[in-house]
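A.B. asks: Just a sequence and a predicted model for now, questions to come.
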Amino acid sequence: MTVAQRRAVPQDASVRFRAPTHVHNVIERSRLLGVLQDSGVRRLTVIHAPAGYGKTTLAVQWLERLRAGGAVVAWLGLHRDDNASHWFLSHLLEAVRRAVPAEEDVIGDLVELIEQNAEDMQGYTLSVLLERIAAQDRSVVLAFDDWHLVEDADVHRALVHVLDFAPPNLSVVLTSRRRPELPMSRLRVRGQLIELDAQVLRFDLPETREFLVELNGLRLDGDDVARLSEGTDGWVAALQLVSLSLRAAADPAELIRGFSGRHHSVGEYLAENVLDALPSEILDFLLATSVADRLCGELAGALAGRADGQAMLEELERRDLFLRPLDDDREWFRYHHLFADHLRRRLARDQHPRVAALHVTASAWFAEHGLVTEAVTHALAAGDVVRATDLVEAHAMPLVEHSRMVSLLGLIGRLPATAADDRPALLMAVAWANCLLQRTREAQAALDLLRPVLPTPDRDDDLHNEADVVQACIDIYGDRTERAESLVRRSLDHPRRFRPWVVAVAANIQSFCDIYARRHHAAQERQRWARPFHDRTTGPFAGVYGRCFAGIAALEQLDVRGAQEHFRDAVELARASAGRRSHAAQLAGALLGELHYARGEIDAAENLLVESGELGAESGVVDFMVASYALLARIKAHRGAPTEAAELLAEGHRVAERLDLPRLRAAVGVERIDQLVAAGRVREARRVVRDLPEGSNQRGGIGVVIEQLRTTGLAAVHAAEGEYDRAAGLLEGVVADAATRGQRRTEAAMRVRLAAIQELAARRLAAERTLAAVVGPVLEAGAPQLVLDGGPPVAAVVDRLLARSRTGAWPVPTEDPCSPEALSGLAALAALDDPPTTGGLDLSGREVEILGMLAVGRTNQQVARSLAVTVNTVKWYLKTIYTKLGAANRTEAVAVARRAGVLAD
């Protein structure tokens, strides 16, 4: 278990992950267990009835039989806080983690992933969980107790997802006070449902006799048992109340004769009868402790105002007063729901002024023991919004710095809508949480609420400064740098005055601004300066982003080795601190994928970029998104998968429009133009270029990049239309501009484009000179793909440069012309760089590779291991393959591919 997981689930909250322990006063439901046994294990077993029908008892007994048969059982006792999908998922993962042996590590880093990503995590997390359960060599049962407490639509959808995609070795058992709103009809038709309701759960006459006479030792004849069975209609809780009433009754026979079941509420009547017969100190203890959903001795003592809380709980259990142990150590207990509800109603009726004070006591106890959620719940139950807000505020920034932003926002959601509006520290934490979760609108809204309630700068300059850093962070997520440097200047000029977290984020923002002001060396120097501040922060974000920005600066300078060191360091830090599947790891992975692409390592690049897109690529600064959409689309097109490439570019365009990111729109637009031109669809390319944003609309270095991209797209269209001189003139301007600004990678890429156009225009010497000026530095840096992207025209120029290098007639003056060996290697790569042919089918090289594995019977898991991707990614590929081939399954797909000559017979 990781540190973050231990923080997410306090140890003394672990009782919700253990089935209740019943050691006496319970009969084995042999009749119902036989029904379940005869039905066999189904996808879903639902046990639903009102309170007091023995649902949980039956579920525990059935699960014990399944466990004895070798099944792994994960138990989750639901609470009302599970009406938030991130908490429900966290608790579900913890339940599975506790059930499966630790060495198998089924959960891995999924808990941290939920905490760090607020949007669209549910389906992804559940899919990965189901994959890992499918890999188990035994049956796994997920048991949910008290499902009726869950009303949230997202949580319901989560369980439907589990039921729809459950592997054969997974089944679900749930108890509920009402019939759950799940696709039960569909499951019943498929033979995947067992449903037991109140009618089935009622004690029949033999069970009533066993419970009252044999288990509770009451002296009752057959008529008495029959009368009680009929009067209670087999309601288990009522029969237990009957047994308690009979023990205390002066005339049991008279009580039985008078009992007919015609009372307004049998349960209320019997509960009052039992309570009225108790000693006053026990009744008072019951009422005082009823406000808590779970009890330990210390908490019970605090509520009842006595030192013997544990002894009293044990006494209640001995008296069978509906108290159930929640763990084998008998440390935590809870009242039966029916009894607890009655106690609370009686407390409110007889001692109403005491209710709020008891909730305040419970809140204080839970807060003292670090159980913030329950502390807040009780404060709100007491009507003390101020106390509840104080509790959330006290824990807000620690939650942010420990990467538990989603938990913080969940706690905020419990408070009244305006509770935080006059709380600067709390609003600051909310702004940070939303900002780090890429929810820029919500972050800006929190910051806008914060500004008016900040103390004057002379009283608290720290908060003003921190608000500026949050604003700058929001700005760079929006790809705006014009004011960011001024907003972070105080943090960097006086770093010892502010928290390390604030200084580390400020340094990252400054590095981002340096990159787009073309101060690449300064960006890297800033990160070396900031490393001690990164090391003193607790979450992964600041350190990962800092390393990524240093890598971006290095790569733009064609320092491929330095960039690789930074990106790999970022990936390792993210995986160690936040998990392999965390957004931090996948953002860093996207940039490492871009680096692999520059080195010509296309398979490695594709794997990383696909993996980075599994959680959705619309996060981080624009640089991450450009790699995830535009670069991956280029790879897909090169692999012979134009449909996939077009889908990626369309998605990137939609994200750019929705988030108002002109640089992303320009990048995916230029990539689309290149692909349209390559396909001969020049008119469409012309329409795309008209829609490209203009850099003049955005100030600073970001605007320069947008204008460079726009000019590049326009030049591609001019060249496709045969206007080579016009296209070359545009690119010559971009080359000169990039050289002036020190954009070495951009300059190299633009020179390659220019050489291709000059070659197409039959200006062969000009093409040789243009490429000769850059090919040496590019190959020396280890970035051959920059040249290979020029396609066949540039490959022809490389061939001629190779001949020149062998004769010593290099076309431009230089002290170190490119060696024949380096050019030979490049020429060989260019010759191999043609897209694969797939028998006329629109299949990529990767898809053909997967088809080959299907042909020899590889499973999805085996394919995933071979390709170093997830099973989800394999399934995505298979769906695409089936669609392209018009196949319904893997057998048909292989047959179609063989007929088309893609696969050998």
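C.D. replies: Arrived safely.
A.B. asks: Please count neighbours and contacts with C-alpha atoms only from this point.
C.D. replies: Fine.
A.B. asks: Now do the helices in the stretch 151-300 of the chain.
C.D. replies: Applying DSSP state H, counting those that start in this stretch to the stretch 151-300 of the chain gives helices spanning 153-165, 184-189, 198-201, 205-209, 222-232, 236-248, 252-258, 266-276, 280-289, 297-304.
A.B. asks: got another, please set it beside the one above:
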Amino acid sequence: MTRRTAKLAVRVAAADSLEASRSDSTGSRSLVLRQAALDRLKAHHQAPLALVQGPAGFGKTTLLRQYSDYRAARGDQIAWMRMDAQSADPAQFLRLLCDAADGFDERVRQRKARLDPRPPTIQDFNRALGRLRGGGLIVVDNFEQAFTADLEGVFMQVVRVLPEGVQLCIGSRVLPSDRLVSLRMREQMVVIDESELRFGINECSEFFREVPGLTPADIADIHRRTDGWPAALQCFRLCIRRGREHRSLAYAGKGMTQDLISYLATDVFEHLSPELQATLFALCVPEKLNGELVGFVAGTGDGQAVLDEIERAGLFLGHADLEGSWYRFHNLFRQFLLTRMRQETAPAELRRRQRQIADWYAGHGCREEAIQHCIDAGDPEQAAELLETVIDRLIAQERLGLIERYADELPPEMLLRHPNLANAAIIAYGFRRAFDKANRLIDARARQLQAQPDARAQAVHDYARLFVLAAEDRIEELGHSAEQAWRHLSELDGSQLAITYNARGVWLVGRSQFEEARTLLLKARPLLDREGSLFGQAYQEAIYAMSLLAEGRITDAMRGLSAALRHTEQEASGSVTAGSVLAVYLADGYYEQNKLADAQVLLNDYGQLAEQQAIVDPLATMLLTSARIAYERGDRAQAEDVLERALYLGYQHDFARLVTYAKAERTRQATLSGDLDLAERRLRELSPADHDADDDALLFHAGETEARSVTVARYLVHVGRSGEARSMLQAQIRRAKAQRRRRRELKLTVMLALAQNAEGRHNCARRSLLEALELGAPREFVRSFLDEGPMLIQLLKETHRGFDQLPKLGHQDVLLAYLNYLLAEAGEVVGAVPEVLQASGDAAIAPQLFESLTDKERNLLRYVSLGLSNKDLAERLSVSTNTVKWHLRNIFEKLQISNRVQAIAVARHLGLIE
């Protein structure tokens, strides 16, 4: 089609569908100002989130543009992004958000993505927002096209970090997340729904104002028939403009349905010139258009003029960006055009058109956009070659969903011709739990390598297979395969070698070989740093923390996890998959410390991401911690829902360990709730094979303090079979000591104390409880005690009352302070204030005591309140233990007290500590 023909065809259509004398300014007046909906958005411009929600054809984009115009007129900066299927990966969504906030146009975005393949982060988004001057509005249109469960966690983080004065405005056919309901209840979100998007009778009258021959009664009838559906109203208008004989078509049927919209669109299309029909068929192939692309496709040098004329003709074409350089057909009309084109066009011609679009995209540096068009053109070889050029970037950006989609659409033999693509597909399939697909491709690649042996290629294939073994929780195979893979890799292979160290480290942690695991993980760290492989770094830090937690070093583990999470959030897509693994273990640490609110924040932000792609241990940790928080807060129904979700995921993906952990936790909660019949039934559901007592059983963080020995022991204690529990626990404690699993040993010892107390062996029980206290770092291990409920709290109180009669122990004051702290966390009032504070009603005594302390002594008193021993205090203050003792004696004399517990009580009374 020539340039002159394309422009003429559009102009003829415009004359047919609109008044010939209509000017550009007249056309712009056909957009009805959505005053009522607009006023609601204006009234809530301070809300962090605005949602414009309604089905297709309800004018969501029009309202968003009118609101953007209003905000821009106020001096606010506007960022606009329109989602498509390629935006579904969290990293890509963040990149688009950052680019939109920075005001990049499409070409700048493409160039920036090629120059900086680093995955963007929430921190990058924060920095982009920091560059805004004054207020800002970020519009995300067509959101349902990209929203997935993978994206939910990132989306909620984005909402949470929005600064004051910046609003996120979403256009979507559906409610993106159920979690948004809570924002609406807290008046942090305004929703414009379908009822508000429908045209009222006055808006309908304005819409048809320029259509001759319509009476108010006609307009009222049209409004009734369409129920105010904007897309239906536009179809009516186009039909009615053609004359009375077309008006009857618009009135056919009862009410507006999707079928009638297609019927009316057909009538509109049939009365266009053949040239324009051909132009529309050509232009509906790409999802979005600009002048240059239209000129290329339509064979005209002035593609922008063609777009302008189509837009003025009212043929459902609108802007796709704020700059006005990209356009799109409305989804309903584009789908109609595509369906009609496929019916009327030979398959060979359809493939030619797809190839034409692919060539244009590839020629303009948009290789990623060209891939799908090559696939649709029936050229998988070209698609694979293009994918090969971007696959490393897609992996680095964790765009695993897109990789899976391409891998599904390419023939397996094509993937095998490109080993890098086959390995990437295996990794994507593994982490997205498409295990059947992953293992078919693994087997095919193994046969290929068997026929054409290549040690280096085999090692790389084994490396890719590790991701699947980890995701399937086949840890024994993972450990052995990792060792096999690294034999043919070198430090030049960087992150690939490091991942094999990570994989072997998981296996070693499961076998309680913690030092060996950390040695490998420390070797992995510089390799990952060198390549900036922050996904690998996050898992390396998480596995390292698992080894520390198992040894009871919760402070060290949480310090490392916190630093790693901050680093990952700042430097990579930590808010995507890997960051969720760090956050899950950190949340569990907060739970152990009884900081439930801090734990819940992390679970809210990262839990959905962990559920979608994390390996079994962090997945189980996330679900169990969520269930325990709900149980602790008295929401038994929520706890049960979470555990049922865990069972569903376990059965769905054949995660036997997750099923065992969920069953054990359900038994725990039934036991602690006093429903022992239910507990017995649930305990029977645990298979004898689900046992952690075997010497060769692998133990991991999520289950080492519960399933299965602790679960059984607790039940036995509660049903009066404490002797059986004691015998089992003593054997398990010996094994835990030998394995240096201090965290597990602590929990088992707590359970032993309860069993002994239930037997009437009270002195033994108190001694066991003190041993558990000695195992736990003060103020760090809390829930391991308190989760056992009233039985344990009563034992704590009895031990506290008889503390002076117990045999003298090392760090006696530290243990008593720890005991007091646990009781205080349980809500029990303990630790009497010294007589000097009780006897005097003179308020001046407090400042007198306070002023008698030096700055160094006050600082030391704060550290004492943390339960630190004299040795720990000496290391913290870089002095000798004798110096610490001397300072403590001075403090005791000045405060007129005799021990650490009284010192803490005085410090709290004086406000030196909380």
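C.D. replies: Great, that's in hand. Treat the numbers as computed from the prediction; the structure is a model and nothing was measured.
A.B. asks: Output the helices of the stretch 151-300 of the first structure in TSV; the columns should cover mean neighbour count and distance to G413 of the first structure.
C.D. replies: Output for these, formatted as TSV (neighbours: other Cα atoms under 10 Å; distance: least, Cα to Cα, whole Å):
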stretch	mean neighbour count	distance to G413 of the first structure
helix 153-165	16	15
helix 184-189	14	32
helix 198-201	18	36
helix 205-209	19	47
helix 222-232	18	43
helix 236-248	21	36
helix 252-258	13	51
helix 266-276	18	36
helix 280-289	18	27
helix 297-304	21	26
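A.B. asks: of those helices, which approaches E651 of the first structure most closely?
C.D. replies: Among the helices of the stretch 151-300 of the first structure, helix 153-165 comes nearest to E651 of the first structure, with 24.5 Å by Cα to Cα.
A.B. asks: Which elements pack onto the closest one?
C.D. replies: helix 85-99, helix 122-134 (3 or more Cα pairs under 8 Å, 6 or more residues apart in numbering; DSSP states H and E).
A.B. asks: contacting residues around the last one?
C.D. replies: The reference is to helix 122-134 of the first structure. Here helix 122-134 of the first structure makes contact (Cα atoms under 8 Å, 6 or more residues apart in numbering) with 85-86, 89, 106-107, 110, 114, 140, 158, 161-162, 165-170, 614-615, 871-872.
A.B. asks: if we can go back for a sec, could the helices of the stretch 151-300 of the first structure go into a markdown table alongside distance to G589 of the first structure?
C.D. replies: Listed next are those as a markdown table, based on distance: least, Cα to Cα, whole Å:
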| stretch | distance to G589 of the first structure |
| --- | --- |
| helix 153-165 | 28 |
| helix 184-189 | 41 |
| helix 198-201 | 54 |
| helix 205-209 | 62 |
| helix 222-232 | 64 |
| helix 236-248 | 57 |
| helix 252-258 | 74 |
| helix 266-276 | 61 |
| helix 280-289 | 52 |
| helix 297-304 | 48 |
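A.B. asks: do you know which of those helices lies nearest E759 of the first structure?
C.D. replies: Per Cα to Cα, nearest to E759 of the first structure of the helices of the stretch 151-300 of the first structure: helix 153-165, 54.6 Å.
A.B. asks: Residues in contact with that closest one: which ones?
C.D. replies: With Cα under 8 Å, 6+ apart, helix 153-165 of the first structure has contacts from 43-44, 82-85, 88, 122-123, 126, 130, 150, 172, 181-183.
A.B. asks: mind running it again at 6 Å?
C.D. replies: With Cα atoms under 6 Å, 6 or more residues apart in numbering as the test, helix 153-165 of the first structure has contacts from S85.
A.B. asks: what does stretch 613-626 of the first structure give?
C.D. replies: With Cα under 6 Å, 6+ apart as the test, stretch 613-626 of the first structure has contacts from Y477.
A.B. asks: can you tell me the distance between the two ends of that stretch?
C.D. replies: End-to-end distance for stretch 613-626 of the first structure: 12 Å, by Cα to Cα, to the nearest Å.
A.B. asks: Flag every buried residue along that stretch.
C.D. replies: Residues 613, 615-626 are the ones in stretch 613-626 of the first structure that count as buried (16 or more other Cα atoms under 10 Å).
A.B. asks: now, which of these lie within helices?
C.D. replies: Mapping these onto helices (DSSP state H) picks out 622-626.
A.B. asks: Now render those as TSV, adding distance to R423 of the first structure.
C.D. replies: Formatted as TSV, these follow (distance: Cα to Cα, whole Å):
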residue	distance to R423 of the first structure
V622	32
D623	35
F624	34
M625	35
V626	38
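A.B. asks: on that earlier part again, would you tell me which of the helices and strands packed on helix 153-165 of the first structure gets closest to Q199 of the first structure?
C.D. replies: Q199 of the first structure lies closest to helix 85-99 among those, at 30.2 Å (Cα to Cα).
A.B. asks: mind putting the buried residues of stretch 613-626 of the first structure in TSV, distance to R294 of the first structure included?
C.D. replies: Output for those, formatted as TSV (distance: Cα to Cα, whole Å):
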residue	distance to R294 of the first structure
G613	42
L615	37
G616	39
A617	42
E618	42
S619	40
G620	42
V621	45
V622	48
D623	49
F624	46
M625	47
V626	51
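A.B. asks: between those residues, which is nearest E485 of the first structure?
C.D. replies: Set against E485 of the first structure, the nearest of those by Cα to Cα is V621 (16.1 Å).
A.B. asks: The closest one matches what in the second structure?
C.D. replies: Per TM-score structural alignment, the equivalent position to V621 of the first structure in the second structure is I615.
A.B. asks: among the helices and strands packed on helix 153-165 of the first structure, which is the most enclosed?
C.D. replies: Mean neighbour count (mean count of other Cα atoms under 10 Å) peaks for helix 85-99 among those, with a mean of 22.
A.B. asks: No more questions from me, cheers.
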